[in-house]
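J.: Next one to model:
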Amino acid sequence: MKANILSWLEEGSVSIPGVLLTHYKKLNMNEQELATLLHIISFSTKGNEFPTPAELAARMTITAMECTGMLRRLIQKGFLSIKDAHSPEGIIHEKYSLQPLWEKLVDQFLLDTKGKQADQHQNDEMDLYTCFEREFGRPLSPFECESLAMWMDDDLHDPIIIKAALREAVISGKLNFRYIDRILFEWKKNGIRTIEQARSHSRKFRQHQNHQRENQGDLPENAKTIPFYNWLEQ
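T.: As a prediction, the model looks like this:
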């Protein structure tokens, strides 16, 4: 009994990239092809880098002849290749290479990531238009929609920065696109690219304004500054 358990432990384990299991369908790979590749990986971990169709078929529910066809299809579909290798003694032998498979997986993973980023960007854009229409209390005009698109596509402002500029305009009581455009221009000129930097910049400006108002305490009422963050006067 103990010898059987030890034999089981000596079989070891096979490390399989999770992305292979989650993306093999997108690569147009079926379950038999996946199983064949997994067995090739398993053989390789034990030092057999070129298992025969008979060796593979012994572990599977297909015949050696069917396994031969399977290997041929894997090579034709670009999941597997055969390369020359050198043993420590200098003997040349063949081995299976899974590099084509890993390259396809990387390409598919990057494609999926790019697609998710594009979807997120589209959602951010829609959310941005909604925020502007809510603050303006009306649908945006074609010119205003074009301005929003230019801020994102031409000026490369992050939607969250545009929202922050909208908030500044609301706080300042200057809710118009010309004022928001000036805010974004000033932020870009000062290297402000994150919401934290924008908040810090606004906070420092308001502190400066408060200090100026305190120094103007003895001035006539009509000579005091208006407590707004007026970007157009920068």
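
J.: can we go C-alpha only for contacts and neighbour counts from here?
T.: Noted.

J.: okay, now the closest residue to residue 227 other than its chain neighbours: neighbour count?
T.: Counting by C-alpha to C-alpha, 6 or more residues apart in numbering, residue 209 is the residue found nearest to residue 227 once chain neighbours are left out, at 7.1 Å. Using other C-alpha atoms under 10 Å, residue 209 has 17 neighbouring residues.

J.: what's next to stretch 221-234, contact-wise?
T.: 168, 171-173, 179, 182-183, 186, 202, 205-206, 209-210, 213, 216-217 (C-alpha atoms under 8 Å, 6 or more residues apart in numbering).

J.: let's see 6 Å
T.: Contacting residues not belonging to stretch 221-234 are listed as 172, 183 [C-alpha atoms under 6 Å, 6 or more residues apart in numbering].

J.: where's residue 85, which helix or strand?
T.: strand 81-86 (DSSP states H and E).

J.: what helices or strands is that strand leaning on?
T.: strand 92-97 (3 or more C-alpha pairs under 6 Å, 6 or more residues apart in numbering; DSSP states H and E).

J.: next SSE after the one helix or strand residue 179 maps to?
T.: Using DSSP H and E, residue 179 maps to helix 177-189. Counting by DSSP H and E, the next helix or strand C-terminal to helix 177-189 is helix 195-215.

J.: which parts of that following helix are buried?
T.: Buried positions in helix 195-215, judged by neighbour count with 16 or more other C-alpha atoms under 10 Å: 195, 198, 209, 213.

J.: Could you also give me the structure for this second sequence? I'd like to compare it with the first:
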Amino acid sequence: MKSNILSWLQEGNIIVPALLFSEYRKLNLNEIELVLLLNILTFLEKGHEFPTPEELSARMTISVSDCNEMLRRLIQRGFIEITDEYSNEGIRFEKYSVKPLWEKLVDQFLINNKTNKEMDKKAEETDLYTCFEKEFGRPLSPFECESLGMWMDDDHHDPIIIKAALREAVMSGKLNFRYIDRILFEWKKSGIRTIEQAKSHGQKFRQKQTQKMNPKVESQKSSVPFYNWLEQ
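T.: This is a model prediction of the structure:
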């Protein structure tokens, strides 16, 4: 019993990226091809760098000829390659390399990451239009939609910053695109690019305004002063 367990432990383990299992279909690999690649990885891990079709098929449910054909296709499609190496004695030998497989997997990961970012950006933009229509209480005009697009595409304002400028305009009782555009212009000029910086900037300004206000006038007005960006 103990010897059986030791034999099992001596078989070793291989490390396979989880991404390979989740993305192999997008790489146009089928399950048999995936298992063949995993067997090649197992042989490489054990130091057997050029397993024969006979050795590989013995671990699978495919014939030697099918295994040989599948290896040929995997090489042609750029998933594995055969490289020439030389031993310390100068003897030439061949070995399998799965570097092309890892390169394809990295490319797929980058594509997924780019796609996810594009989807997140699109969702943010959709949410931004919804926020504006909610605050304005009506659908945006073509000119207003174009202004929103220019703020994001031409001026490179983050949707979060645009939302912050919208809130500033709402709080100031000056809900119009010209006012919001002025806020964004001033923030960009001041190097404000994050919501934290925008909040800090507004708080500092309001603190200064509070200190300047006459106590008598302050009691007659709102306890929170607002910045008239259009007067700048």
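
J.: what's the TM-score here?
T.: Here the TM-score for the pair of chains, by TM-score structural alignment, normalised by the length of structure 2, is 0.94; 229 aligned residues with a C-alpha RMSD of 1.7 Å.

J.: And the most centrally placed residue in structure 2, how close does it get to residue 123 of structure 2?
T.: Compute the mean C-alpha point of structure 2, and by C-alpha atoms, centre = their mean the closest residue is residue 113, 3.5 Å away. Here residue 113 of structure 2 is placed at a distance of 15 Å from residue 123 of structure 2 (C-alpha to C-alpha, to the nearest Å).

J.: before we move on, what about residue 92 of structure 2?
T.: Taking C-alpha to C-alpha, one finds residue 92 of structure 2 at 56 Å from residue 123 of structure 2.

J.: cool, and residue 15 of structure 2?
T.: 36 Å.

J.: Kindly report the same for residue 137 of structure 2.
T.: For residue 137 of structure 2, the distance to residue 123 of structure 2 - C-alpha to C-alpha - is 21 Å.

J.: could I get the buried residues of helix 195-215 of structure 1 as a markdown table with distance to residue 64 of structure 1?
T.: Listed next are the buried residues of helix 195-215 of structure 1 as a markdown table, based on distance: C-alpha to C-alpha, whole Å:
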| residue | distance to residue 64 of structure 1 |
| --- | --- |
| 195 | 62 |
| 198 | 67 |
| 209 | 83 |
| 213 | 89 |
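
J.: mind checking the SS state of the residue lying closest to residue 40 of structure 1 once chain neighbours are set aside?
T.: Among residues not flanking residue 40 of structure 1 along the chain, residue 51 sits closest, at 7.0 Å (C-alpha to C-alpha, 6+ apart). Classification of residue 51 of structure 1 by DSSP: H, G, I helix; E, B strand; the rest coil places it in coil.

J.: Residue 51 of structure 1 -> structure 2?
T.: Per TM-score structural alignment, the equivalent position to residue 51 of structure 1 in structure 2 is residue 51.

J.: Can you report how many residues lie near that match?
T.: That count, for residue 51 of structure 2 with other C-alpha under 10 Å as the rule, works out to 14.

J.: how close does it get to residue 214 of structure 2?
T.: Counting by C-alpha to C-alpha, the gap from residue 51 of structure 2 to residue 214 of structure 2 is 88 Å.

J.: got it, and residue 75 of structure 2?
T.: Applying C-alpha to C-alpha to residue 75 of structure 2 and residue 214 of structure 2 gives a distance of 81 Å.

J.: Please say which of those two ends up with more neighbours.
T.: Per other C-alpha under 10 Å, whichever of residue 75 of structure 2 and residue 214 has more neighbours is residue 75, with 15 against 11.

J.: Give me the nearest residue to that one, chain neighbours excluded.
T.: residue 81 (5.5 Å).

J.: Do I have it right that that neighbour meets residue 97?
T.: Yes - the pair residue 81 of structure 2 and residue 97 qualifies as a contact (C-alpha atoms under 6 Å) at a distance of 5.3 Å.

J.: Confirm residue 25 of structure 2 sits in a helix?
T.: No - according to three-state DSSP, residue 25 of structure 2 belongs to no helix; its state is coil.

J.: For residue 51 of structure 1, see how far away the residue nearest to residue 194 of structure 1 when sequence neighbours are not counted is.
T.: Excluding the flanking residues, the one nearest residue 194 of structure 1 by C-alpha to C-alpha, 6+ apart is residue 161, at 6.7 Å. As judged by C-alpha to C-alpha, residue 161 of structure 1 and residue 51 of structure 1 stand 57 Å apart.

J.: do residue 73 of structure 1 as well
T.: For residue 73 of structure 1 relative to residue 51 of structure 1 (C-alpha to C-alpha), the value is 16 Å.
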